[in-house]
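K.L.:
Could you look at this predicted model? Sequence included:
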Amino acid sequence: MISKSKVLSCSLFLFCILSKLDLVESRTTRNETDIQALLAFKARIPVDPDGVLTSWNDSQHFCSWQGVTCGRRHQRVTALNLSSLKLAGELSPHIANLTFLRVIDLRNNNFRGLIPQEVTRLHRLEELALTNNSIGGSKVFYYLQTTSLGNISSLLQLSMMQNYLEGNIPSELWQLSDLIFLQLSSNNFSGTVPRQLYNISSIYHFSLADNQLQGQIPPHIGFTLPNLKFIYLGMNKFSGPIPTSLINASGLVQLDMGSNALSGPIPKKLGSLQNLQTLNFATNFLESSNDLNFLTSLTNCTHLISLGLSQNNLTGVLPDSIGNFSANLFQLRIGVNYISGTIPKEIGNLVGLQWLGLYENMLTGSIPDSIGKLSKLKYFYAFTNRIIGDIPHSLGNMTQLIVLHLFDNLLEGGIPTSLGNCNYLEGFDLSWNRLNGTISKEVIGLCSFSIELNFSSNSLTGTLPPEVGNCKNLDFLDVSSNKLHGEIPSSLENWQIPDYLGELPLFTNLNLSFNSFEGKVPTKGVFDNISAFSIVGNNELCGGIQPLRLPTCPTEIAKKGKKFPRRAILVTGIVLFVVLFLICIYAIKRRMSLSKEREGTASPLEKNHLKLSYAELLHATNEFSSANLIGKGRYGSVYKGILSFDDQTVAVKVLNLQQRGADRTFKAECEALRKLRHRNLVKVITSCSSIDFQGNDFKALVFELMPNGSLETWLHPTPSSTELHNPPSLNLIHRLNIAIDVASALDYLHSQFDKPVVHCDLKPSNILLDADLTAHISDFGLTRFLSETTEESVTGQSSSMGIRGTMGYIPPEYGMGKEISTRSDVYSYGIVLMELFTGKRPTDSIFTGELSLREYVKTAIPDHVAEIVDTWLSFEDEAVFDQNGQSSRGIGNVRKCLGSVLSIGVSCSADSPSERLNIGDVLRELHKAINMLLGDQRRRALQDSVQQ
């Protein structure tokens, strides 16, 4: 008989066994859930080029599968890390069954489609990283908007950068109250940023860059996001001022708001951000009110390594305190502004600089010798300023230089031989200065390392050193438009064209044009490809390959190792020429004459420009068809064209050479466009002087196409222009921008070029608008370069020799035989300005007798402005328009602004030249007018919205 104690013991043992079996079964069930979820996830990934998911099988425990991490206690999946594995597919909704998931990291793959709604069931999720995939569509966040995000309020990091997300950023993201890392950059989000997003106080990384977002950055952002360390809002359409409250986010390390439409001043107390390393406000409309002292404040940021302020409206003189920046500063970009004065010698203190951009400003004076202390500098851009004096020899101390661009200045003297020390120099451009002296063998020796050397458009003398033949890496050499002489070094035959450039038939690698080279042109190496070099404008050359059509070189008769004397060669050449002349028929003589003429007239724009033939332009414009005709003037017609070799859309101006003065106009326009460079002048691509298929002369200019046509078509729309611009109207902000653009271009012509330049034919049809409605002055056929001291035409031409310009825009002094002056352009500008805001031409039928456009405007100022403005302008619409749909300015401000602008037009168009405003003063008055309208907002701040 079994005792009760033994029965009890057996029962307890059996109970324990059964309990453990139940526990095992329970664990197996839970593990099976994760296994099935992972396999379902794998099933949606058809592309796995490296086979990383092949380990997901029964041969090993699922916690050992690649990319899978499990918790130690429960053996449940806690992390899924499959980043950078080239996977492609869709996100499976079964991922929600991995209920213990804390991390989903699928970065740098090719997942596409939407985010499954089931993700919101992962209430333990802390990190969701899908950066650099193909997640896209306007409904990608649909389920996150319609399903409570409170279920995943534990989320700390959300990274969706570099996908195809679009639409609005959902305001429901504010429910992620513990979020510290938000990265939505490089997508296509639009609209405004939900205000609630700026209230997640825990965020330290806030990145919305490279989208289509607009609106203003909240002024309180520094208070509501006090933990910010990294904020990236660049490459959007944000407008308004930079919030001064940012100084309260004292932990800021990187601050990037570049490439927006921000306006107003740069806060002066940013220097209190002691941890700041990167500051980028480039490509906005920020201003400094002639005061750059905010730079002094930034010198307190002792950890600053990168400062970007280029492409703004900054004015003033660089302070000496710039030398107090941290020695760790390696990047300083302040190009494309209106900064004046000299380069402070204290800049030599920035010994850590590797990138220095001062280009396209109004800098004067010389380059300080102290700049040679920047021994780590690799990129130095100071082009398009008014810098004078010699190039410092100390630049040779910058032995790590990779790019040195000083072109388009007023530099004098020679090219320092010390620059031969810069053995890493790849891009070296000193063109368009006043340099003289010779090109030394030390300088030309740079071609052994460089890719580009450009010394064109100076006054360099002497011969081209034979060391030029040692160019091993050089792709481009331009010494055109100098005073070089002697023979072209035969060593240049050793210079071979890289294959990838040899395939481009219109690329000129070697430009020796417009010097005084003489003798035989080599025929090997670069010289065996007619499209790879240019030697036009050297009248003493001979030989070369057949397409050059140069005269045959005199036969060399060697005697005791010596050639004939130069006089004997010259006499022999003359005799040969006479004999050949007598036996040639008239047609050949005529053809040679046309060829010489073609070389001469094509010359002005051959600096760095493509060479296009008549046949290529004929093909590009569909044989100059009427369907491609986009404009017609006195001296020619303009056609839209597409260049076959790069699909670039261009505007081709074909001169009507039957019209008297057309050839002179062509030469004048080429000369002007060859010298002038400004962002508000139309960009020329090349010129073409050739012969058509009937043997007639053909001349054309090729420009960058302005897709929005001329200002004329917007102010006075026709049925055809209405089809292009629907509706054909410009609002107040657009018109103010255009007025400032044109004034900026004239200011450059009148006072920022080395000699004053007068356009002579300013009118709406010569003002072209690009895709952003930025204005560009075109048509320089009547342009005149004046004496710098007397401001008289260098040709001595009086206006009495022919009225220059278009009726209605011609200043009255021309009719009295007065000399051409910059005040003439100011008169035309005043007329254009009044036409821009009234919508009435100066030749309108209502202007008869004593009533002119000027008197019409003058009598309406200031009380009756509303009665004369263009009917397309609505005071009410302008008054209430704002990014946020709220009134930001009243009708009174609009009226005052218009009154001020029209007053400028009246002052500019005074009968007496001495009573007219200087164009520089016009610019300042226009800025005051726009500030009167917008207060702390500024140019183009609303432009993106008004195009909706």
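P.N.:
Here it is on my side, so go on.
K.L.:
only C-alpha atoms for contact and neighbour calcs from this point on.
P.N.:
OK.
K.L.:
what's the spacing between stretch 374-389 and its chain's center?
P.N.:
19 Å (CA atoms, centre = their mean, to the nearest Å).
K.L.:
right, I mislabeled it, should have said stretch 221-238
P.N.:
25 Å.
K.L.:
And it, what's buried?
P.N.:
221-238 (16 or more other CA atoms under 10 Å).
K.L.:
tell me what the helix or strand where G600 lies is packed against?
P.N.:
Remark: G600 resides in helix 586-601, with elements defined by DSSP states H and E. With contacts taken as 3 or more CA pairs under 8 Å, 6 or more residues apart in numbering; DSSP states H and E, helix 586-601 sits against strand 684-691.
K.L.:
can you give me the angle the strand it packs on makes with helix 586-601?
P.N.:
Calculated by axes from the mean of the first three to the mean of the last three CA atoms, to 10 degrees, strand 684-691 forms an angle of 170 degrees with helix 586-601.
K.L.:
Following the chain onward from strand 684-691, which element is next?
P.N.:
In N-to-C order, the element after strand 684-691 by DSSP H and E is strand 697-704.
K.L.:
mind listing what's buried in that next one?
P.N.:
D697, F698, K699, A700, L701, V702, F703, E704.
K.L.:
Please enumerate the strands of the stretch 301-450 of the chain.
P.N.:
Ranges of strands within the stretch 301-450 of the chain are 306-308, 315-317, 331-333, 338-340, 355-357, 379-381, 388-390, 403-405, 410-412, 427-429, based on DSSP state E, counting those that start in this stretch.
K.L.:
Counting by contacts, list what the fourth one packs against.
P.N.:
When contacts are defined as 3+ CA pairs under 8 Å, 6+ apart, strand 338-340 packs onto strand 315-317.
K.L.:
now the first one
P.N.:
Contacts of strand 306-308 with other secondary structure elements, assessed using 3+ CA pairs under 8 Å, 6+ apart, are made with strand 278-280, strand 331-333.
K.L.:
Take this one as well and set it beside the first:
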Amino acid sequence: MAMGVMSFLWSLPAVLMIVMVIASDEAALLAFKAQVSDGSSLASWNSSADFCSWEGVTCSHRRPARVVELSLDSRALVGVLSPALGNLTFLRMLNLSFNWFHGEIPASLGRLRRLQRLDLNDNSFSGKFPVNLSSCIRLNKMGLHNNKIGGHIPAELGEKFISLAVISLRNNSFTGPIPGSLANLSYLRYLDFSANQLVGSIPPVLGSIQTMRFFSLSQNNLSGMLPPSLYNLSSLEIFDISHNMLYGSILDDIDNKFPNINGLYLGNNYFTGTIPSSISNLTNLIQLSLGFNRFSGYVPPTLGKLQALQHLHLSDTKLEANDNKGWEFITSLANCSQLGFFRVSGVIPADIGNLVGLTRLAIANNYISGVIPESIGKLENLVELALYNNSLSGLIPPSIGNLSQLNRLYAYYGNLEGPIPASLGELKNLFLLDLSTNYRLNGSIPREILKLSGLSWYLDLSYNSLSGPLANEVGSLANLNQLILSGNQLSGKIPDSIQNCRVLDWLLLDNNLFEGSIPRSLTNIKGLATVGTILLSLLVIVLVWILRRKLRQSKKTLVKYSVAENHYERIPYHALLRGTNEFSDTNLLGRGSYGAVYKCVLENEDRTLAIKVFNLGQSRYSKSFEVECEAMRRIRHRCLIKIITSCSSVDHQGEEFKALVFEFMPNGNLDGWLHPKSQEPTTNDTLSLAQRLDIAINIVDAVEYLHIYCQPLVIHCDLKPSNILLADDMSARVGDFGISRILQENTSERVQTSYSTIGIKGSIGYVAPGN
């Protein structure tokens, strides 16, 4: 009996230690939960269940069980990080990415000596780099990108994190120079410091990190010459130093330095000299960006050897491509899917049809003369053809009708002549056609073109010498957004069938020979040019004068908001399902390409909400959801639509579900008021002059905030009446940020991508210049 008592007493400290350890880990997790204002994702976190079974928590198999992983990415969690996380001393992985955490990263995380992976990407963390993390000597992956962390990158980063293999600080607010101590990270293979405000030169000692495979310092304010030592990074696959202020020339034997490179981005700098022909030996190269530099000389014809090349960017350089050198290079790139050149001269070669793999051909704003060769019809994979602002003359070859995949054709500002070939009516995938301002294009508009029901963006045939009546088939363009026929010699009556263009938003028919009156069905179309254009212009001048006076007054009451104040509640999927009567058509407010918007009344609440449900059938709609979330979490203004929360979940059928929840706007959108469905306007569906001015001021206030006071700056990209919502007092709110651009502070002119195509991002007629 005595021995049993003694044995129990000896084991009691161990038992108490186990109990204390378990209580410590559980208490740390509950303290973390207490700082999160959205608890629905952490519903399983309660004392009725073992904490090792809680969502996102992984424990060790040893006894007592300790928390070794905490993974709660993409849970829409909002709050600050509790310092108690530093008590999870056995933690090996902490992943809280794609949430809405804000505030500073607690110094207590430095106590996590066993931590190997830290993912805090895509939040709103601020403050300075958490130097205390330097105690986490086992850390091999650190992800802090897409936050608001600032200050200098500390030298400790390269002095203490000896095991670090991956580090991403992209899209933050770091300033100052790049510390040379990073050269001590002998295991580093991935480094991304892009989209910050770093200054100074690139430390030459970084060329000693032989394990480096991904190296990006783009979109900063780095200057000086490119250190020759960087060419020693022979294992590099991606090398991106674009959008800086670097200068110098490219090493002649670059092929011997980067044998494995597949992405080389040197664009938007001040590099000079010639492009070395040795680039042609980089056989793995897929992306090559050299545009917006000061290169000179000729494009090396041997670039045609790059059989894997998919994207080539040489825009806005001093490179030349003439008859002897340039076209030899162009016709050799038969496997390059996208071509864009500047300062090309000469004529388009007759054998250009040999580029059978080409999907995009952009030879615009150049010195091209001669005719469009018949062989262009052999480019059957072409989806975009841009030949505008050249000196091309002659006929449009009927063989263009063979380009069955073509969806965009630009050939404006040229000297093309003769009739428009009827074969263009074979381009069933065409949704944009612009042949304007050639002046010598003549004849009638082919009926076959007017039957292209796929034309959904715009048809611009203005300022040519087209004549004859406008065929009734124009009504077949049911999805057309813009129809511009100004400056021709078209005659006859304006067809009533134009009213069948259901979404026609802009119609210009001025400077023609049309007879009779304008059909009544056209009087509400915004861009219609009539005899009253001059009087309308005078009225606009007066309104602008009044608007500017009111704007000056409104600036005195401009309200600025801090994104750090945003705290969003959590509304689960099933609550949205019930509040919309299972997303029934009776609650449908509108539908677009991204998805649909529903009216929602939550149970046991008086308020009404608007639910924007995204169509996830295509990746671009999912991206639109991400872009709008990113934009809305950063902005707050009285003239911007107020976001309540987001919902990223699984619906009742097991499919992915993404939605944004906004305040409900009882008066709909501005487009509905400018173009009421009723043919007879009444006082209930029209806007007074005072209301129009107030709405305009609200919009200008919103844009001023986005472009000047918001940090970082936001460009809406699709500001149109249907995206202007009206509250119960008829005040305006700007909404729909699905394609907006978020610009880094002080670097707005450099953040835009170098690889944008000529295709327009946004709605025709409302796209911002340069978008």
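P.N.:
Received, thanks. Fair warning: this is a prediction, and the values are worked out from it, not measured in the lab.
K.L.:
care to give me the TM-score?
P.N.:
The TM-score (TM-score structural alignment, normalised by the length of structure 2) is 0.65; 544 aligned residues with a CA RMSD of 3.2 Å.
K.L.:
K928 of structure 1 is nearest to which of the strands of the stretch 301-450 of structure 1?
P.N.:
For the strands of the stretch 301-450 of structure 1, proximity to K928 of structure 1 was assessed by CA to CA; strand 315-317 is nearest, at 14.4 Å.
K.L.:
Please state the offset of the next helix or strand along the chain from the helix holding G600 of structure 1 from the chain centre?
P.N.:
With elements assigned by DSSP H and E, the helix or strand that comes after helix 586-601 of structure 1 is helix 614-620. How far helix 614-620 of structure 1 lies from its chain's middle: 29 Å, per CA atoms, centre = their mean.
K.L.:
Over which residues of structure 2 does helix 614-620 of structure 1 lie when aligned?
P.N.:
Taken onto structure 2 by TM-score structural alignment, helix 614-620 of structure 1 occupies residues 538-544 there.
K.L.:
and that stretch, how far from structure 1 on average?
P.N.:
Once the two models are superposed, stretch 538-544 of structure 2 sits on average 2.6 Å from its counterpart in structure 1 (mean CA distance after the TM-score superposition for structure 1).
K.L.:
in that stretch, what counts as buried?
P.N.:
Under 16+ other CA under 10 Å, stretch 538-544 of structure 2 has no buried positions.
K.L.:
Confirm that M6 of structure 2 sits in a strand.
P.N.:
No - M6 of structure 2: not assigned to a strand; according to DSSP: H, G, I helix; E, B strand; the rest coil it is helix.
K.L.:
From L12 of structure 2, how far out is it?
P.N.:
10 Å (CA to CA, to the nearest Å).
K.L.:
Kindly report the same for A411 of structure 2.
P.N.:
Computed as CA to CA, the A411 of structure 2 to L12 of structure 2 distance reads 87 Å.
K.L.:
thinking again about what came up before, for G469 of structure 1, which of the strands of the stretch 301-450 of structure 1 is the nearest?
P.N.:
strand 427-429 (17.6 Å).
K.L.:
re the thing from before, now do the helix holding G600 of structure 1: everything it contacts.
P.N.:
Outside helix 586-601 of structure 1, the residues within contact range by CA atoms under 8 Å, 6 or more residues apart in numbering are V536, G537, F581, K667, S689, S690.
K.L.:
Could you export these to CSV, including columns for neighbour count and distance to L833 of structure 1?
P.N.:
Listed next are the contacts of helix 586-601 of structure 1 as CSV, based on neighbours: other CA atoms under 10 Å; distance: CA to CA, whole Å:
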residue, neighbour count, distance to L833 of structure 1
V536, 20, 43
G537, 20, 43
F581, 13, 59
K667, 20, 29
S689, 23, 36
S690, 23, 39
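K.L.:
ok, which pair from these is furthest apart?
P.N.:
F581 and K667, at 29.8 Å, using CA to CA across the contacts of helix 586-601 of structure 1.
K.L.:
Could you pull out the helices in the stretch 351-500 of structure 2 for me?
P.N.:
Using DSSP state H, counting those that start in this stretch, the helices of the stretch 351-500 of structure 2 run over 447-450.
K.L.:
Next: structure 2.
P.N.:
For structure 2, the helices defined by DSSP state H cover 2-34, 156-160, 254-257, 326-332, 447-450, 533-554, 573-579, 619-632, 670-674, 689-704.
K.L.:
neighbours of S97 of structure 2, just the number please.
P.N.:
24 (other CA atoms under 10 Å).
K.L.:
Likewise for I697 of structure 2?
P.N.:
Quick note: I697 of structure 2 (other CA under 10 Å) scores 21 neighbours.
K.L.:
Next one: it from L713 of structure 2, what distance?
P.N.:
From I697 of structure 2 to L713 of structure 2 the distance is 20 Å (CA to CA).
K.L.:
follow-up on the earlier one: would JSON lines of the helices and strands packed on strand 306-308 of structure 1 with distance to S154 of structure 1 and mean neighbour count be doable?
P.N.:
Output for these, formatted as JSON lines (distance: least, CA to CA, whole Å; neighbours: other CA atoms under 10 Å):
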{"stretch": "strand 278-280", "distance to S154 of structure 1": "31", "mean neighbour count": "20"}
{"stretch": "strand 331-333", "distance to S154 of structure 1": "39", "mean neighbour count": "19"}
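K.L.:
Comparing A411 and L12 of structure 2, which residue is more hemmed in?
P.N.:
A411 (22 against 12).
K.L.:
which residue sits closest to the more buried one, ignoring its sequence neighbours?
P.N.:
Once flanking residues are discounted, A411 of structure 2 sits nearest to Y388: 4.4 Å by CA to CA, 6 or more residues apart in numbering.
K.L.:
Show me what that neighbour lines up with in structure 1.
P.N.:
So, by TM-score structural alignment, Y388 of structure 2 is matched to F407.
K.L.:
Ok, E628 of structure 2 next?
P.N.:
Counting by TM-score structural alignment, E628 of structure 2 has no partner.
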